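Visitor: pasting the structure only:
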């Protein structure tokens, strides 16, 4: 199987460090969130993961409707990704993930079908499969 795209990001300094992409487009400071005892004055890995998942899932919805009669356009969909962290095992941590998907122009049953198909093709969803349960709520406008 050939790789369609790859990127390289370097993290240094842990949760109080930086992340930088090899092309220079991503160059951010990181901070431990305030609820975890940090300053919270910069982004954190969970926010970055939520942003990536939301954008990727939104595009997966658009992708699965390309050949359908009920096409979904960029402006017809909003995905809100909620990523949390909870204790897991012997001092470890696990992520929690929930997606709220709002689609304009489709009926509820069609929107739910489209979202189920998107969940099956989204690379983030596939990476989490059998690892993290992703709670998905679908609503229509």
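Guide: All right, it came through fine. Predicted, not measured: the structure shown is a model, and the values here were computed from it. Numbers count the residues shown, from 1 in each chain.
Visitor: contacts, neighbours, all on C-alpha from now
Guide: Noted.
Visitor: contacting residues around the residue nearest in space to the middle of the chain?
Guide: With distances taken as C-alpha atoms, centre = their mean, the residue of the chain nearest its centroid is residue 53 (1.4 Å). Contacts for residue 53 were tallied using C-alpha atoms under 8 Å, 6 or more residues apart in numbering; they are 81, 124.
Visitor: what do you get if the cut-off is 6 Å, keeping everything else the same?
Guide: residue 124 (C-alpha atoms under 6 Å, 6 or more residues apart in numbering).
Visitor: how far is the helix or strand harbouring it from where the chain is centred?
Guide: For residue 53, the host element (DSSP states H and E) is helix 45-64. Taking the mean of its C-alpha atoms, helix 45-64 sits 4 Å from the chain's own mean (C-alpha atoms, centre = their mean, to the nearest Å).
Visitor: Comparison target, given below:
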């Protein structure tokens, strides 16, 4: 295994209709299965994954821009969809990353978005497992 820089920990109880809490208490959320329950308030695994992926990817984008000596301001919104999987009658997720990059041309935005996708740990973890669509936009 590679050198561990830090480890985060969270515990879920009762799955999609339960509760999730991080070991430091910063995340302490009721969970609601949005596919079956549209009225109750609560988070879900897809929302939590979207938050993590957006933050990780936007950090990777800043890193690759810095490596190329490009000064940017960026914002990434991750849309994580919960979908039927026709292959096994189960479920799967897909991700769309909407990336706004200020300070570069449309061509540079596309190049930076792809470079960040190659560098981002979440992108590496999901590569070949789920469909990830990049929507870079120079603003």
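Guide: Good, I have the coordinates. Everything numeric here is computed off the predicted structure, so don't read it as measured data.
Visitor: What's the TM-score once they're superposed?
Guide: With the length set by TM-score structural alignment, normalised by the length of structure 2, the two chains reach a TM-score of 0.92; 136 aligned residues with a C-alpha RMSD of 1.2 Å.
Visitor: ok, and what's touching whichever helix or strand comes after the helix holding residue 53 of structure 1?
Guide: Proceeding N to C from helix 45-64 of structure 1, the next assigned helix or strand is strand 77-88, under DSSP H and E. Strand 77-88 of structure 1 is touched from outside by 50, 54, 93-103, with contacts defined as C-alpha under 6 Å, 6+ apart.
Visitor: buried set for strand 77-88 of structure 1?
Guide: 77, 78, 79, 80, 81, 82, 83 (16 or more other C-alpha atoms under 10 Å).
Visitor: Give me the angle between it and helix 45-64.
Guide: Counting by axes from the mean of the first three to the mean of the last three C-alpha atoms, to 10 degrees, strand 77-88 of structure 1 lies at 140 degrees to helix 45-64.
Visitor: Please state the offset of strand 77-88 of structure 1 from the chain centre?
Guide: 8 Å.
Visitor: Equivalent analysis for stretch 31-44 of structure 1, please.
Guide: 20 Å.
Visitor: Looks to me like residue 37 of structure 2 is in a strand.
Guide: No: looking at residue 37 of structure 2 with DSSP: H, G, I helix; E, B strand; the rest coil, it is coil, so not inside a strand.
Visitor: Quick check: it vs residue 17 of structure 2, distance?
Guide: Using C-alpha to C-alpha, to the nearest Å, one gets 9 Å for the distance from residue 37 of structure 2 to residue 17 of structure 2.
Visitor: same deal with residue 94 of structure 2?
Guide: 21 Å.
Visitor: hmm, back to that, show me which of the contacts of strand 77-88 of structure 1 are buried.
Guide: When these are checked for burial by 16+ other C-alpha under 10 Å, the buried set is 50, 54, 97, 98, 99, 100, 101, 102, 103.
Visitor: What is the equivalent residue in structure 2 for the last one?
Guide: Meaning residue 103 of structure 1. Under the alignment (TM-score structural alignment), residue 103 of structure 1 maps onto residue 101 of structure 2.
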